[in-house]
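> Using only what follows, build the 3D model:
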Amino acid sequence: MKKVLIVTAVPETVNAFLTAYISELSKHYEVHVACTLNDQHALKSLSGNVVTHNINIARQPSIFEDLKSLFQLYRFFKHQNFDSIHSFTPKAGLLSQAAAWLARCPNRLHTFTGQVWATKKGIARLGLKWLDKLTATLTTICLADSHSQKDFIVAEKVVNPTKCHVLASGSISGVNIDKFKYSANAREQLRTEYGISEDNFIFLFVGRLKYDKGIPELIAAFEKLNFSQPAKLFIIGKDEDNLLPLVSNKSDVIFAGFKTNVPDFYSFADVLVLPSHREGFGNVIIEAAACNLPAIASNIYGLSDAVSHEYSGLLHQVKNENALASCMQRLLDSPELLATYKKQARQRVEEVFAEPILVNAFLTFYKAHLKEHSPK
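As a prediction, this is how the structure comes out:
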């Protein structure tokens, strides 16, 4: 049985996106998972026949720590003699692909889930872009989690178009449509908890509070709206760029902080808003769509795959608060259009992004790839 290794920097990536993939792979291969394990229960979602390994990969750049990780990975790969090594996230990708190349692993895979350099300029953009190009060069094959992202990194000459693939219609792992579905009870309970009546229109943002998530434009756009009915903007996530002052003293903008019951908030809200400046795909959009929640999002690579414009939501010009406000106003004032988008959003997820579709595509890709690239 072939030995397959999945490498990520942190266990959260595995738990959030890769459990279904790993579960299916383990039926056909000997599967190992390596990441930084500070907690022995960090990967408790994995089945018992998956072997886990603690490999420290620092999230922040550190030449000394990164060289230590590279050497540790190289020794680990040489000892285990894996048939395939598959990395996710940029830091884990660069270090594990370099170590896998040095260890002469025959199958080296990396999944691109967005480019941190896409919105940067000057030396920072050139340096980070070069690191992604190096990662791609070290692989035998790679994946992008959206078709528009693949087009972008091919156009930027980061990857060879014949070497890069997208699973099905994209997304890192699809959506568990049994977990993510509309709940009238959750809507009622949360509205009762926050003292919000059913006639209030709720815009929802879910994600890290960062400038490149478009938070300043979102606040500005919300304040431009002409309210034909009571409306509020709920923001869920961790504040990473000290943006809370933007929402202070604004009674209709509620910062709810980090939440573990995000699917309930998708039912609680009326529209998801994601005005990001960069995204690999935007899984939050299709998770929300599975809960009958349409989205307004920036018309950028990744998000343009997650939202079908004028079908499951609306796309607006990136970094344009007036265009964003126009989309928000349109859905606020158009209950019949909103109801149509809600229905179609769920339908599109079921047809295109349901988890079994992506899992089947992932397994098919693995079977073809390992057969094609394995030594004779």
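
> rest of the way, CA atoms for contacts and neighbours
Noted.

> how about the strands in the stretch 201-350 of the chain?
Counting by DSSP state E, counting those that start in this stretch, the stretch 201-350 of the chain has strands at residues 201-206, 231-236, 253-257, 271-274, 295-298, 313-316.

> how big is the angle separating the first one from strand 253-257?
Using axes from the mean of the first three to the mean of the last three C-alpha atoms, to 10 degrees, one finds that strand 201-206 and strand 253-257 are set 40 degrees apart in direction.

> Thought Ala9 was touching Lys91, still the case?
Yes - with contact defined as C-alpha atoms under 8 Å, Lys91 counts as touching Ala9 (7.0 Å).

> Pick out whichever of the two has more residues nearby.
The residue with more neighbours, out of Lys91 and Ala9, is Ala9; 25 against 21, by other C-alpha atoms under 10 Å.

> tell me which element that one is part of?
Ala9 belongs to no helix or strand when assigned by DSSP states H and E.

> neighbours around Ile296, how many?
Neighbours around Ile296, by other C-alpha under 10 Å: 26.

> and stretch 198-214, how far apart are its ends?
Chord length of stretch 198-214, first to last residue, is 28 Å (C-alpha to C-alpha, to the nearest Å).

> one step back: what is in contact with Lys91 and Ala9 at once?
Residues touching both Lys91 and Ala9 (C-alpha atoms under 8 Å, 6 or more residues apart in numbering) are Ile57, Arg59.

> For Val7, give its distance to Leu143.
14 Å.

> go on, Thr364?
13 Å.

> Counting neighbours, go ahead and name the busier of the two.
A direct count of neighbours by other C-alpha under 10 Å for Thr364 and Leu143 places Leu143 higher, at 21 against 12.

> Could you list the residues in contact with the helix or strand hosting that one?
Counting by DSSP H and E, the element that carries Leu143 is strand 141-144. Contact partners of strand 141-144, identified using C-alpha under 8 Å, 6+ apart, comprise 107-113, 136, 150, 163-167, 170, 280.

> Now restrict those to buried residues only.
Buried members of these, scored by 16 or more other C-alpha atoms under 10 Å, are 107-113, 136, 150, 164-167, 170, 280.

> one more to line up against the first:
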Amino acid sequence: MKKALMVASVASMIDLFNMNNIEILQKLGYEVHVACNFEEGSITSDQRIKDFKEELKQKKIRYFQLPIPRNIFKIKEIFTSRSLLSKLILENDYDLIHCHSPIGGVVARSAAKKFRKKGLKVIYTAHGFHFFEGAPIKNWLLFFPIEKYYSKYTDLLITINKEDYELSRKKFHSKHNKYVPGIGVDVNAISNQQFNRSNLLQELGLSEKDFIVTSVGQLSVRKNHQVVIKSLPLLDDKNIKYIICGLGELENELKKLAANLGVIEQVIFTGYRSDISRILAISDCFVFPSLQEGLPVSLMEAMATPLPVVCSNIRGNKDLITNEENGFLIDQSDENLYAKSMQKLLDNPNLRKKYKTNNLMDIKNYDVEKINNEMKKIYSTINNR
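As a prediction, this is how the structure comes out:
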């Protein structure tokens, strides 16, 4: 039986973004293994990681712990992970490695170098390079040379947004480059879900009269939730409620900010939720102020719900949202623009309807079935490349 190894920095990357890929590989006759850091760094809860391990066992997927860090300056952990992965490749004689995330990609491609001479194929999916138009110069100085160097040891480089694809195609040395727009979303399941709306509203302390704005993402600097919190006092409407779904190191800081601005009763911190699609379905608007993205799944899920969108004018978001066609693309740091955009949606039901209709139409291009078919073609032909 052919063997494939899925590698990422953290377990949540496999759990949230690669189970479809694993299922495709299994259907193609591969025995699939997983290697990543199960012990720290994931953006989901500890209980979710525990449950995920059990699900892997049930699916007969062997998994291995690697101490891959999320910080590129933790050199010791990176070298330890590389050594452990090299041993794993030698012991299991893999035919294919599919790696993800910047550090996971470096560890995997470094470990796989000598094995490629024996026929091992390496696919690397970049879920959004750290260097992009408008990124800090330090990101270009540090991450660009690393990605360019390791592209030499990549049989297929997959990028998930158009900006990254054009850059990799022109600047990198990978044998082949492919644009695949993310992992896709199940448009039909999201847009036609059935559940008890009243129960969920009650659980979250909300009512039918509230105008519900929702964001999804780790409570981190990168996700930029504070700009939306700062916009709430400018709206001066206590019926506007802001749901933030996610865990992260900035939770206390964001709660303190909301309290200091007098809007703490309008902000609901849900923590990690497994029912994001339902929370989106009770919402009136999706706000996504992120500073950096590849091709955000949560934004695609919001489009499939469907919801009107207010989001930052950055790479990835621009692939999905056209300003004043299916949402607003605005400066990520301007709370005044966030307030004005949300007010326009609040005041104009016809505008909300227009954006919802357009989003449901546009997101069909990113349906999971289309993406899965593309990945099946890639896995089926990788040995011929």
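
> The strand holding Leu143 of structure 1 corresponds to what range in structure 2?
Taken onto structure 2 by TM-score structural alignment, strand 141-144 of structure 1 occupies residues 156-159 there.

> To what extent does the matching stretch diverge from structure 1 after superposition?
Compared with structure 1 after the fit, stretch 156-159 of structure 2 shows a mean deviation of 0.8 Å (mean C-alpha distance after the TM-score superposition for structure 1).

> and that stretch, how far from the chain's centre?
What separates the centre of stretch 156-159 of structure 2 from the centre of its chain is 16 Å, taken as C-alpha atoms, centre = their mean, to the nearest Å.

> for stretch 123-135 of structure 1, same thing?
Computed by C-alpha atoms, centre = their mean, the chain-centroid distance of stretch 123-135 of structure 1 equals 21 Å.

> what's the mean deviation for that stretch versus structure 2?
Following superposition, stretch 123-135 of structure 1 is found to deviate from structure 2 by 2.9 Å on average (mean C-alpha distance after the TM-score superposition for structure 1).

> buried stuff in that stretch?
Judged by neighbour count using 16+ other C-alpha under 10 Å, the buried positions of stretch 123-135 of structure 1 are Leu128, Lys129, Leu131, Asp132, Lys133, Leu134, Thr135.

> out of everything not next to it in sequence, what's closest to the first one?
Right, the one you point to is Leu128 of structure 1. In space, and not counting its chain neighbours, Leu128 of structure 1 is closest to Trp117: 5.8 Å by C-alpha to C-alpha, 6 or more residues apart in numbering.

> wait, the one you found sits on Arg125?
Yes - the criterion here is C-alpha under 8 Å, and Trp117 of structure 1 meets it with Arg125 at 4.9 Å.

> Identify the contacts common to these two.
Between them, Trp117 of structure 1 and Arg125 share no contacting residue, judged by C-alpha under 8 Å, 6+ apart.

> Now Phe76 of structure 1: which helix or strand?
Element membership for Phe76 of structure 1, per DSSP H and E: helix 63-80.

> Over in structure 2, find the residue span that helix aligns onto.
Mapping helix 63-80 of structure 1 onto structure 2 (TM-score structural alignment) gives residues 75-92.

> what are the ranges of the helices in structure 1?
11-13, 19-25, 63-80, 90-102, 122-138, 147-155, 184-193, 215-224, 262-268, 283-290, 303-306, 321-332, 335-348, 355-373 (DSSP state H).

> So what's the residue count around the nearest residue to Lys179 of structure 1 once chain neighbours are set aside?
Beyond its immediate neighbours in the sequence, the residue positioned closest to Lys179 of structure 1 (C-alpha to C-alpha, 6+ apart) is Pro263, lying 7.8 Å away. Neighbour count for Pro263 of structure 1, taken as other C-alpha under 10 Å: 20.

> measure Pro263 of structure 1 to Lys157 of structure 1 for me?
Per C-alpha to C-alpha, Pro263 of structure 1 is found 38 Å from Lys157 of structure 1.

> Then Leu332 of structure 1?
For Leu332 of structure 1, the distance to Lys157 of structure 1 equals 41 Å [C-alpha to C-alpha].

> swap in Ile235 of structure 1?
Between Ile235 of structure 1 and Lys157 of structure 1 the distance is 36 Å, computed by C-alpha to C-alpha.

> neighbour count winner among the two?
Shown here are Ile235 of structure 1 and Lys157; by other C-alpha under 10 Å, Ile235 has more neighbours (22 against 13).

> That one and Leu246 of structure 1, how far apart?
12 Å.

> now do Ala9 of structure 1
For Ala9 of structure 1, the distance to Leu246 of structure 1 equals 32 Å [C-alpha to C-alpha].

> swap in Glu240 of structure 1?
Separation of Glu240 of structure 1 from Leu246 of structure 1 (C-alpha to C-alpha) stands at 13 Å.

> before we move on, what about Arg330 of structure 1?
Distance, Arg330 of structure 1 to Leu246 of structure 1, using C-alpha to C-alpha: 24 Å.

> got it, and Lys68 of structure 1?
Distance from Lys68 of structure 1 to Leu246 of structure 1, by C-alpha to C-alpha: 41 Å.

> Leaving out the residues flanking it, which one is nearest to Gly282 of structure 1?
The spatial neighbour of Gly282 of structure 1 that comes closest, neighbours along the chain excluded (C-alpha to C-alpha, 6+ apart), is Leu303 at 5.7 Å.

> Just give me the match in structure 2 for that neighbour.
Structural alignment places Leu303 of structure 1 opposite Asn317 in structure 2 (criterion: TM-score structural alignment).

> Could you check which residue of structure 2 pairs with Pro356 of structure 1?
Here Pro356 of structure 1 is matched to Glu369 in structure 2, going by TM-score structural alignment.

> Which position in structure 2 pairs with Lys343 of structure 1?
Counting by TM-score structural alignment, Lys343 of structure 1 lines up with Thr357 in structure 2.

> How about residues contacting stretch 24-33 of structure 2?
1-6, 22, 61-64, 372, 375-376, 379-380.

> now with 10 Å?
1-7, 18-23, 56, 59-64, 92, 94-97, 372-373, 375-376, 379-380 (C-alpha atoms under 10 Å, 6 or more residues apart in numbering).
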